[in-house]
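**Q** Below are the sequence and a predicted model; questions follow.
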Amino acid sequence: MATQNVSEEQLQSQFTYIDAVARLLGDKHPKAYTHTFGCQQNEADTERIRGMLSEMGYEMTDTPDEADFILFNTCAVREHAEDRAFGNVGALRHLKKERAGIVIAMCGCMAQQEKNVEKIKKSYPQVNLLFGTHALWRFPSLLYRVLTEKKRVFDIGGEDDIAEGLPVLRAKGAKAWLSIMYGCNNFCTYCIVPYVRGRERSRRPEEIEKELRELVAAGYKEITLLGQNVNSYGKDLGIDVDFADLLRRLNAVPGDFWLRFMTSHPKDASPKLFSAMAECDKVAKQLHLPFQSGSDEILHRMNRRYTAEHYKSLIADARSKMPDITLSSDIIVGFPGETDEDFEQTLKLVQDTRFDLLFTFLYSPRTGTPAASYEDNATPQDKQRRFERLLKAQDEIVAEKQAAYQGKKLRLLVDGNAKGPEYPFTARTEGNLLVCVRGDDIKIGEFIEAEIEKTSLRCLFAHKL
């Protein structure tokens, strides 16, 4: 079944509510504070909520103490993210007592789970509004109800539809997020995402291209295409366009910018994709391809649907077409049933592949996923010992790879201010490596040529040429 879009009539009704909220607020000039937990998709969702708030007349603030509206966009991928969200909302209890008129809202993946809805209803009375990932586009009508009915509003309903045309308020700077699809069909046994974000649904390529052109015209230089599994883009559209085709189409948009994407799933990565990456001059030669475990037994228990050998063949193909490609990955240590032998296979894959960057996690059980009920015989001490060995091995690899950049001349995108006075700016290489840079007449948002003059484990240091 092809993905459906929210109808024009439904979308226009939300703009009517935006106007209605603006009339309610009048000339009060209220302030809104938003805080995002979790992934880049959550960041992109928050940008649309901020866009709607701005259209209503809210001004953004960086502190909740002076806000009239406070929103936490939550993550459910790991327990730590949930604990942080509850902790932040709990800390607002005193603020609510001081200023009863404040509206406190929660949304996102954590808010989509029934267990959390009940917990918030019973234990967090300061929360006025809660809505799930499927209800995001209905935010204006939900906020209008809160403001007019003076009652708590909870909405985690909705279909797996796409809403085009929502206002967006992006952060200023060099970088922007561009969602190309939503949801996930993979059902990895440890992951809650398909249950809270729904099935895969792709945006039409013409809508994506339109938004990219707007971003380029606005001066953004690094645009990251977002999806839970970008490699399966287009399968639900009923047209003969896949992710590699989309990359080629977007690469043809005029302008000087880099295209990145995340996240990729190895089961859907293909030689066609790597050929497109190699041949498209604006697509950064950087690949984030999570492998999670080097043990085929654990991969099977995770329902990842590839083997370690297949993963290594993908890396070999990518490197043969893009010798300078930068590689990163995700690894879960301590998945239920993981033995020392399984871990050794993971460690070997890391040592053989030599990633430029790894995101490593100790397994965190998620209620509602199959893995949460799996038998687990390893002790916390066993898992921590494996985790530390993995970190040590990866640090040794990174130290060698970083040192190899000494004296190289690279094109960098300046993207922010650094903390140290000697190197006052941060920048990124095409491979997404962090660089602290110094020199005259450097501006955030510009490409520069620079020479690497020293290296460290986490950062390169350069001077502008």
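**A** Noted; the coordinates are in hand.
**Q** going forward, measure contacts and count neighbours with C-alpha atoms only.
**A** Fine.
**Q** helix, strand or coil for the closest residue to Val414 other than its chain neighbours?
**A** In space, and not counting its chain neighbours, Val414 is closest to Ala427: 4.1 Å by C-alpha to C-alpha, 6 or more residues apart in numbering. Here Ala427 is strand, with the state taken from DSSP: H, G, I helix; E, B strand; the rest coil.
**Q** Put this next to the first one:
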Amino acid sequence: MNEQQRKQMSQIRTEKPADVKSDQDNLKRIKNKTSDEFMQYFQTNYQPPSLRDAKKRGKEDVKVHYDFSIPEDLSNLGQGKKYMIRTYGCQMNEHDTEVMAGMLEDMGYQATTETREADIILLNTCAIRENAENKVFGEIGHLKPLKMENPDLILGVCGCMSQEESVVNRILKKHPFMDLIFGTHNIHRLPHLIKDAMFSKEMVVEVWSKEGDIIENLPRSRKGKIKAWVNIMYGCDKFCTYCIVPYTRGKERSRRPEDIIQEVRHLAAQGYKEITLLGQNVNAYGKDFEDIDYGLGELMNEIHKIDIPRVRFTTSHPRDFDDRLIEVLGQGGNLLDHIHLPVQSGSSSILKIMARKYTRESYLELVRKIREAMPEATLTTDIIVGFPNETEEQFQETLTLMEEVGFESAYTFIYSPREGTPAARMKDNVPMEVKKERLQRLNAIVNRQSKEAMEKYEGAIVDVLVEGESKKNPEVLAGYTKRNKLVNFRAPKSTIGEIVKVKITKAKTWSLDGELVEEAAEVKR
């Protein structure tokens, strides 16, 4: 680590109980000491990520590093040991988990799903909603008895929650038995952090306030050989008033196109059937490049030429979904026309308060362009109910937009404030009973439109990428169509990982039942 990186990093080693092997009384005594004496030291010496300063961030140069390696003295640190990573939240967190798993396995660790077998347990956290944080703190509480039984067990918290000052404070004050806290920008430092946590009697906290550089050549332990996530950019510059992501993930930083294309080609050579390009705001890809005029449309056009059956991308921001991208997607082929396009609200007034930077009318115009280029495109979305000041009339605009666009599915949420965001300072003046009632009305439309969309598939033959056994019945296989419809059917296990033709025999609200067919004259996606 160079001197500049040291200055950009907020780091502290906190005293971990020397007698953690002792009984509950000793742990309680140490906890009280941490609450009083250490918190004063912490508040004086530790500079946490600043939510206030995040919006003032400049356009510092982001360096790309290709020299990642695990030092020789750390490469066997996990020999004979096991790890577990519990992942909360979005696909980006899933991708980060794959990277951390790759590093741990390169250090000699083996994966386990049994907490009592694990020598290290990491909680990769999500900060986007209050419920996600509550789950993590509940899990931390459940892990405490394991730590008391096995003091050598390393417990760590990472991900977006770790970038929040209030979360770090809470862990330090109420959960002193934790060993490790690190953020979203220094995942590549994991081997060193584990060594520190393992050989030190101190809690290790390393959270970088400034966004990290782009680190290529990180190892990954992907789940299976069928579908893969490919990160193409990091961070978000949109600063929607309700969203914590720009603060926890930092400013937008795009990977170089040649690195992405090389990764996709490598996945194709390994036999992967589907990739999903990832970004907090994937449509903004390339807008931070100063040396080339290159966006997501250009990247997709290059990937279109690679021999991989299916290519998706997520998550989109309507403001950055440009005409070039629509033109490229219109080519079809391996570029799928299932588009997740979060709208959040159907009211221009609420969208303005949310700082979404588009209107109902401009969103509908974007949908019109997409439909013109891809007449059979499937659109899905995200919607927030009960945002501060939302009136019944404004909520009705969301309902009518839902029907006008014809979304075939939607993730719907009741608004909950996130500390540090502008919306958290607004008066949350929509009663909870009203929010719940509105959510029920919205979900009724979502369910109806999903069922109607599914019913159109009855009797049709579709291409299904078989992913594995059904969660409910191991004798039934499950997979997805090009338009992301879940299909359950009976077939030999040898078809797992293949794209097969299935005739749909029954449509349900959220899935399809079918039967394997050998040949088909016409295939519906």
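**A** In hand now; what should we look at? As the structure is a computational prediction, the values presented were derived from the model and not from experiment.
**Q** and the gap between the residue nearest to Val414 of structure 1 and Ala244 of structure 1?
**A** Going from Ala427 of structure 1 to Ala244 of structure 1 by C-alpha to C-alpha, to the nearest Å gives 27 Å.
**Q** who has more neighbours, these two?
**A** Between Ala427 of structure 1 and Ala244, counted using other C-alpha atoms under 10 Å, Ala427 has the larger neighbour count: 27 against 21.
**Q** Pretty sure that one sits against Arg438.
**A** No - with contacts counted by C-alpha atoms under 8 Å, Ala427 of structure 1 stays clear of Arg438, the gap being 10.2 Å.
**Q** what residue of structure 1 matches up with Glu216 of structure 2?
**A** The alignment partner of Glu216 of structure 2 in structure 1, by TM-score structural alignment, is Glu164.
**Q** List the residues that contact its match.
**A** Asn5, Val6 (C-alpha atoms under 8 Å, 6 or more residues apart in numbering).
**Q** same thing with Glu94 of structure 2?
**A** Contacts of Glu94 of structure 2 by C-alpha under 8 Å, 6+ apart are Thr87, Tyr88.
**Q** change it to 7 Å
**A** For Glu94 of structure 2, the contacting residues are Thr87, by C-alpha atoms under 7 Å, 6 or more residues apart in numbering.
**Q** Do a quick rundown of the helices in structure 1.
**A** Here structure 1 has its helices, by DSSP state H, at 8-25, 40-56, 79-90, 93-98, 114-123, 139-149, 193-197, 205-217, 243-251, 271-279, 296-302, 308-321, 340-353, 380-403.
**Q** What is the corresponding segment of structure 2 for the shortest one?
**A** When you say that, I think you mean helix 193-197 of structure 1. Aligned by TM-score structural alignment, helix 193-197 of structure 1 falls on residues 245-249 of structure 2.
**Q** mean shift of that stretch relative to structure 1?
**A** Its matched residues in structure 1 lie on average 0.4 Å from stretch 245-249 of structure 2 after superposition (mean C-alpha distance after the TM-score superposition for structure 1).
**Q** try stretch 433-447 of structure 2
**A** Looks like 0.8 Å for stretch 433-447 of structure 2 (mean C-alpha distance after the TM-score superposition for structure 1).
**Q** Please tell me which residues of structure 1 that stretch aligns onto.
**A** With TM-score structural alignment as the criterion, stretch 433-447 of structure 2 aligns to 381-395.
**Q** Relative to structure 2, which residues correspond to stretch 293-303 of structure 1?
**A** Counting by TM-score structural alignment, stretch 293-303 of structure 1 corresponds to 345-355 in structure 2.
**Q** contacts for the matching stretch?
**A** Cys240, Thr241, Tyr242, Thr359, Arg360, Ile383, Ile384, Glu390, Gln394, Glu397, Thr398, Leu401.
**Q** Format these as CSV; extra columns: distance to Lys435 of structure 2 and neighbour count.
**A** Converted to CSV, the contacts of stretch 345-355 of structure 2 look like this (distance: C-alpha to C-alpha, whole Å; neighbours: other C-alpha atoms under 10 Å):
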residue, distance to Lys435 of structure 2, neighbour count
Cys240, 20, 20
Thr241, 19, 21
Tyr242, 16, 26
Thr359, 23, 20
Arg360, 21, 19
Ile383, 12, 19
Ile384, 10, 21
Glu390, 10, 19
Gln394, 13, 17
Glu397, 15, 16
Thr398, 13, 24
Leu401, 18, 19
